[in-house]
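Participant: Provided below for reference: sequence and predicted model.
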Amino acid sequence: MPVVSVRRLEIPDVMLFEFRVFEDNRGFFTELWKRGEYLALGLPYDFVQVNLSYSHPNVVRGLHYQLKPSEQGKLVYVVKGRVFDVAVDVRRGSPWFGRWVGVDLRPGQALWVPPGFAHGFQAIEESWFLYLVTKEYDQARERCINWSDPVIGVKWPNPTGAILSNRDKACPPLSQAEYNFEYTVSQ
């Protein structure tokens, strides 16, 4: 079994997976996605698009999400490097609405960010980042929340050195953001 452990974070719909890595003198091998195994672990999704990004140290990407009916769940991996990965709950009626969880994500780990969450990360070092997503990118439904919204209060590793795109700098705070997700207990 490639997944060694699953840990639900402070917002229990967000899960951290640790993988078994098989290493030898050639390098290493690990299975990142095995549908049956993830189904058994409570992740009832299939992925329709895979994205890869490269980021210099201190780059912040996010906080991004897509509105329904194009809402995306994301299983994210650091292929090389290290990132501080963040999920913010934007589901109306959720006991965790507006709260965030973050993990220091390294190779051999993956974070599940369910639909209804804004997602972002800050590269701690030069990083290659892989996203498996449950729905295709839909520019018309893409939205974002300001990465430094004080109401959310994400504790970024290096906020003063953050490097952002102009688009991410212009994202509104949560109080002005558009979202259309509802919390349900079955999530």
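Facilitator: Good, I have the coordinates. Residues are numbered from 1 along each chain as shown.
Participant: can we go C-alpha only for contacts and neighbour counts from here?
Facilitator: OK.
Participant: can you count the residues close to Val21?
Facilitator: Number of residues near Val21 (other CA atoms under 10 Å) recorded here: 16.
Participant: Next up, a structure to set beside the first:
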Amino acid sequence: MTIEKTPIQDLVIINPSVFNDERGYFFEAYNQAKFNQNGISYNFIQDNQSFSKRGVIRGLHLQINPFAQAKLVRVLEGEILDVAVDIRKDSPTFGQHFSVVLSAENKKQLMIPHGFAHGFSVLSETASVLYKVDQVYDKESERGIRYDDPALNIDWQLDSAEVIVSEKDLVLPYFKDIDWEF
């Protein structure tokens, strides 16, 4: 396993060591000891899975303290553009985002620490996404930012005519209007 740093501190890409042979492949998707050796120390308590069709954008979602969630995101089937927005006000990259293509083929994972809004767009015909979290869902702590916020200017790598967004995500505030502290 290799850990790839991104331009945003604490946000890293996990590249597993994949062992291929005539039967198929094997890799460790998560190994707590190896994560800890690399300074990634979370107590993941729940796995969540979603299935979506091409054009779906889920996000940008987060939970505020004390229910903030770290997430380890990977794709079981298909391909997504995974996006994390730094909302840590004391961070030099506050308000900046990072995106990476995660797919069943490349087997990359994105480790998103506390202090980020998260979302993804589905680039393949369908995609199954699995992510570990270190905190339970708490409706009262749930927050979000509009996926199409002009200040963030995220390229979701989709044609606007094919974008599918939930009603819930369409009423999220813009980044400039968020009134909560992380």
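Facilitator: All right, it came through fine. The model shown is predicted, which means the values in this text are computed figures rather than measured ones.
Participant: And Val50 of the first structure, what's its match in the second structure?
Facilitator: Counting by TM-score structural alignment, Val50 of the first structure lines up with Asp47 in the second structure.
Participant: That match: neighbour count?
Facilitator: 13.
Participant: Looks like it contacts Tyr131 (just checking).
Facilitator: Yes: the criterion here is CA atoms under 8 Å, and Asp47 of the second structure meets it with Tyr131 at 5.6 Å.
Participant: rewinding a little: which residues touch the match of Val50 of the first structure?
Facilitator: Applying CA atoms under 8 Å, 6 or more residues apart in numbering to Asp47 of the second structure gives the contacts 130-133.
Participant: And Asp86 of the second structure? What does it align with in the first structure?
Facilitator: When the first structure is aligned by TM-score structural alignment, Asp86 of the second structure is paired with Asp89.
Participant: burial measure for the residue nearest to its match when sequence neighbours are not counted, as a count.
Facilitator: Distance criterion CA to CA, 6 or more residues apart in numbering; nearest residue to Asp89 of the first structure, sequence neighbours excluded, is Phe117 at 4.6 Å. Using other CA under 10 Å, the number of residues around Phe117 of the first structure comes to 29.
Participant: Phe117 of the first structure and Ser94 touch, don't they?
Facilitator: No: under the criterion of CA under 8 Å, Phe117 of the first structure is not in contact with Ser94, lying 11.0 Å apart.
Participant: dump the residue contacts of the residue nearest to Val59 of the first structure when sequence neighbours are not counted.
Facilitator: Using CA to CA, 6+ apart and skipping residues adjacent in sequence, the residue nearest Val59 of the first structure is Ile163, 4.5 Å away. By CA under 8 Å, 6+ apart, the contact set of Ile163 of the first structure is 58-60.
Participant: overlap between these and the second structure?
Facilitator: Here is what carries over to the second structure from those, by both residues aligned by TM-score structural alignment, their matches' CA atoms under 8 Å: 58-60.
Participant: hmm, back to that, what's the spacing between the residue nearest to Asp89 of the first structure and Ile163 of the first structure?
Facilitator: In this view, Phe117 of the first structure and Ile163 of the first structure are 22 Å apart by CA to CA, to the nearest Å.
Participant: hang on, the earlier thing: so which of the kept ones among the contacts of Ile163 of the first structure belong to strands?
Facilitator: Val60 (DSSP state E).
Participant: By how much does the longest helix anywhere in the first structure deviate from the second structure on average?
Facilitator: In the first structure, assigned by DSSP state H, the helix with the most residues is helix 35-40. Helix 35-40 of the first structure, aligned to the second structure and superposed, deviates on average by 0.4 Å (mean CA distance after the TM-score superposition for the first structure).
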